[in-house]
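A.B. asks: prediction below, plus the sequence it came from.
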Amino acid sequence: MHVALTRGTTHWEDLWKQGRIRGVATDSREVRPGDLYVAIRGRRWDGHAFIREAVARGAVCVVGEDDPSSVDIPPGVPYVQVPSSRRAASALSDRAYGFPSRRLTVVGVTGTNGKTTCVHWLTHMLRSVSLRVGMLSSVSNETGLRTVPAELTTLEAPKLHHALREMVDAGCTHAVIEVSSHGIVQHRTSDVDFDLAIFTNLTREHLDFHGSMENYAAAKARLFSGLSAEKLGAVLNRDDPYADVMAENCTAPIITYGLHSGDVRGRVVETDGWHTRLSVRLPDGEEFEGILPHPGVYNVYNLLAVVGAAHALGLPVDAIQGALSTLPSVPGRMHVIRPERGPTVVVDYAHTPDALYQLLNTARQWTRGRVWLVFGGRGERDKGKRSEMGFIAASMADEVIITTDNPYSEEPARIADEILSGARRVYGAQCDIVLDRAQAIEQAVLEASDGDVVLITGRGHESFQVIGALRLERTDEDMVREALGRRPGAGAI
């Protein structure tokens, strides 16, 4: 029987009375018997074209936006038409998995840069006081029942709510998750009951998707406007100019942080480039001092965000201070490889203009030799930032090798040329283009001297590279170690 629901008024109870719906899927290839399939019209594929495949795999009901008269669906399979498939997928997933976020204290972290580090560090801090915490980041998803590599920064709604349900089943009390602007706009997080949200910063990124910085900021701000007054609050970077946008329609308590102002105020006491001794003042006036074992001012901001969140969650100051010195390195984020002899190599995910600037600025502080940079531009993403990153690279690095990142369907040489156009704005800048990433890394590692630092940026923790139809299983770290192994006299790595 086909049921058309075109004005957003629906009676979902009819779909559940028989108890036949066991889960939700938005990818026809991942449908399991008993699933409800939601057909989503995406950038490349239209899920409505795969309804028969979904039913063949066991879907017992289909939800979509197309008119029932145009849908190719086997007789006897219910079809429900909705105004927004993505919005429906979120609500249905929440229902299918028992409204799991309502049974957890959920912290969402959003912003351009620093999300992953904040998620990992806050999870570490909460676990240090014996709380059971699930974590969803762009590196890995840890539910308490399993740990798997991440697929997206923010999972599609069915997988997100399923992961939250696994956390509940594992006895978790807290969940810390990355929230991307895509995830917000595409309703992946619309039915997650957030208790606390963190804003790190906002700089140029995803303008291919949002169109403007104003739209990008508005998307991020939806996370905070969704917090009700009785929630724990919003933790905002007071030193970022977009903090006011995040706060504008937020009715929850607001906690600010920063080095120049904020309820949580940091002060750098001293730094050797690799470690930072700092003093932190909490909103209640308490202060503590500690050593952050990770370089860069941007990591000081990440720490202050985490401290603000931990304080809002009720962690005592001694627990916060005690966890500071043990904050872990995050895969692909300032991952340092130091051979006995030869250059220091850093693998980092920096793929935005601001992240690249911050990384190069940090490297300058602890490098006595030359700074080498090997990087590229991601395909099918904001093309405008490519020349900007080329300019930053040529302005701040001594040696630049432009290579291939994940070009997807774009021509790698064209991406490299767009980066080079920005580099040429720097007088006297010389950049090599070596499209094979392994060869580019090898060239930098072999030509760099003792005391130099080689930065490999853009891919970070990623375990594969996508070039057209090719999916190459290789990490930047693996390529670095192979190159170091070919360096004469490198010694132990």
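C.D. replies: Yes, it's here. Residues are numbered from 1 along each chain as shown.

A.B. asks: only C-alpha atoms for contact and neighbour calcs from this point on.
C.D. replies: Will do.

A.B. asks: list the buried residues of the biggest helix by length in the chain.
C.D. replies: Taking DSSP state H as the assignment, the helix of the chain that covers the most residues is helix 297-312. Using 16 or more other CA atoms under 10 Å as the burial criterion, the residues of helix 297-312 that qualify are 297-312.

A.B. asks: quick check, distance from that helix to the centre of its chain.
C.D. replies: Taking CA atoms, centre = their mean, to the nearest Å, the mean C-alpha location of helix 297-312 is offset from the chain mean by 17 Å.

A.B. asks: contacts for it next, please.
C.D. replies: Identification of contacts with helix 297-312 by CA atoms under 8 Å, 6 or more residues apart in numbering yields 114, 117-118, 121-122, 125-126, 196, 198-200, 232-233, 235-237, 255-259, 264-266, 280, 282, 292, 317, 320, 358, 362.

A.B. asks: put this next to the first one:
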Amino acid sequence: MKLLNLLDNVDYKSQSNLDDITVVGITDDSREVKTGYLFVAIEGYQSDGHHYIEEAFDNGACAVIGEQDLEFEQYIKVSNSKQVLGQLVSRYYGQPSLNKKVIGVTGTNGKTTTSYMIKSVFEENGYSCGLIGTIEYYINGESKPSKNTTPGAVTLQKLLYESQDDVVVIEISSHALKQYRVEGVQLDGAIFTNLDSEHLDYHNSMQEYFESKLLIFEYLKPNGFALINTDDQWGAKARDTLLDKGINVFSVGVEPSHDVQIRLDKPSLHVKGATSDEQLSLKLPGLHNRFNAAFGMLISEIYKLNRQQSIAALNHVEKVNGRFEIVYFPGNIKVVVDYAHTPKGFFHCLNTVKECGARRIIHVFGFRGTRDPSKRIPMMKKSLQVSDYYILTLDDLNETSEDEMEKELVDYQNRFDSASGEVITDRTLAIERAIQLAEEGDWVVITGKGHEHYQQDFALGTKTDLETVEKVYNHIQEYTSLS
């Protein structure tokens, strides 16, 4: 494709003659550059692509785009190379989001489960549905491991281009929105699940975090729609902002005024205008999953899908990796692995366990190093409010030392009812200890990591929470068979 065609409507400056340059690929990684590639230099969180421009030219780049004033042949200066990258890649692939239905899902909690529920609804109604999210990139019936909740612009546009699916659901993080990773994507619908204290090490304040989430609605197609949980205070604020802009807004919540109402007194949803409730038999427990299901139901109504088939689809979703996965131990002991990592996430996860009839709840969790410390006290309070015993342990350390994190965990234990908990820094031994403490009717709840792999090596040699739980289970089974 001709470079000048790619740059159409892009505000840029260049001292070079760009007339005869043909682009055969685009990348923001200098190591991926081949002959004829356009390299876009981006100043990232940990490295600056401008430092690799010479490498890109050495590898065969036909031109380079950047933000700095630099003296290179075939160098093009723009004001925002992150934003331009998405626009160019979308144009290079023929704007792939225009030839299919694309639904974006954002929010602190519930993005992944909501996405899988929507996928199930479309598939039950005869559509092929791709999914790009935290757990996997599922395109054309094939799954690839996910590297980020929302991939970079180059990968995202390529996935949309390769997709022959009727629908693609994309989990869109606040980081992705702020970093222009979804630039060039046009959404038919955008979902706002909720907002909780999270990523404030990156966003600085809840208002800034909210404003980053709100960016998702700028990517709506001209007739696109917004689906919002307006029981959430930030969701209500989003609704008011979008209505002022003339955007079609649909809502879910517990009041009858919502387009889909979640019943608090029974497992059902009520669609506005319907003469009766729709009964749910969700395999995923908890009020928060009824909210997730409400979004799936609302999508079904907007696209005029078969309502009963959509209810069946919601009921068919058995599990989502790392989301309330249950392992049943001998002696009527249940162990849950869940991704909950915010105060609201703790509240919903632990209360769901309580509603399931737990005699006692033993909660294993930790805090991520260098990540938003403002949510740690609310997380401790939510755990103490619902669980009977806690074990503080390591989560990802990132750049924090193990000694520093251990000191912090001990400090939290001393400040918050030390008799009701303990500190075991080795995550696998903490999980093992919690299961050993459990008695008949007890539930052990392990939160924070979900499906994710450990960053550190631990004593039991396992790589995930679920793998650790299964290893402890096997040890118990082996011991029982020998005794």
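C.D. replies: In hand now; what should we look at? The structure presented is a predicted model; accordingly, all values stated were derived computationally and were not measured.

A.B. asks: got a TM-score for the two of them?
C.D. replies: The TM-score (TM-score structural alignment, normalised by the length of the second structure) is 0.89; 467 aligned residues with a CA RMSD of 2.7 Å.

A.B. asks: tell me the counterpart of P353 of the first structure in the second structure.
C.D. replies: Correspondence of P353 of the first structure to the second structure, assessed by TM-score structural alignment: P343.

A.B. asks: state the number of residues packed around the residue nearest to its match when sequence neighbours are not counted.
C.D. replies: Spatially, and ignoring its direct neighbours in sequence, P343 of the second structure is nearest to M379 (4.6 Å; CA to CA, 6 or more residues apart in numbering). When neighbours are defined as other CA atoms under 10 Å, M379 of the second structure has 22 of them.

A.B. asks: can you tell me which of the contacts of helix 297-312 of the first structure are in strands?
C.D. replies: When DSSP state E defines the strands, the subset of the contacts of helix 297-312 of the first structure inside them is 196, 198-199, 233, 235-237, 255-258, 264-266, 280, 292.

A.B. asks: and what about the counterpart of V182 of the second structure in the first structure, helix, strand or coil?
C.D. replies: Under the alignment (TM-score structural alignment), V182 of the second structure maps onto T189 of the first structure. On the three-state scheme (DSSP: H, G, I helix; E, B strand; the rest coil), T189 of the first structure is labelled coil.

A.B. asks: pull the contacting residues for T189 of the first structure.
C.D. replies: With contacts defined as CA under 8 Å, 6+ apart, T189 of the first structure is in contact with 90, 157, 179, 183.

A.B. asks: ok so, going back, F346 is in contact with the residue nearest to P343 of the second structure, correct?
C.D. replies: Yes: if you go by CA atoms under 8 Å, M379 of the second structure and F346 touch, sitting 6.9 Å apart.

A.B. asks: go through the buried residues of helix 297-312 of the first structure and name the one nearest V106 of the first structure.
C.D. replies: When those are compared for distance to V106 of the first structure (CA to CA), A309 wins out at 11.4 Å.

A.B. asks: wasn't A56 of the second structure part of a strand?
C.D. replies: No: counting by three-state DSSP, A56 of the second structure is not found in a strand; it is helix.

A.B. asks: what's the match for it in the first structure?
C.D. replies: Matched to the first structure by TM-score structural alignment, A56 of the second structure sits across from A54.

A.B. asks: which residues does its match contact?
C.D. replies: By CA under 8 Å, 6+ apart, the residues touching A54 of the first structure are 28-29, 31, 37.

A.B. asks: one more: K354 of the second structure?
C.D. replies: Neighbours of K354 of the second structure in contact, by CA under 8 Å, 6+ apart: 361, 386.

A.B. asks: which one in the first structure is aligned with it?
C.D. replies: Structural alignment (TM-score structural alignment) places K354 of the second structure against R364 in the first structure.

A.B. asks: with G450 of the second structure instead?
C.D. replies: G450 of the second structure maps onto G460 in the first structure, by TM-score structural alignment.

A.B. asks: wait, is that match part of a strand?
C.D. replies: No: secondary structure of G460 of the first structure (three-state DSSP): coil, not part of a strand.

A.B. asks: looks like it contacts R333 (just checking).
C.D. replies: Yes: at 6.3 Å, G460 of the first structure and R333 qualify as touching, with contact defined as CA under 8 Å.

A.B. asks: and the gap between the equivalent of the residue nearest to P343 of the second structure over in the first structure and Y216 of the first structure?
C.D. replies: With TM-score structural alignment as the criterion, M379 of the second structure lines up with M389 in the first structure. To Y216 of the first structure, M389 of the first structure is 19 Å away according to CA to CA, to the nearest Å.
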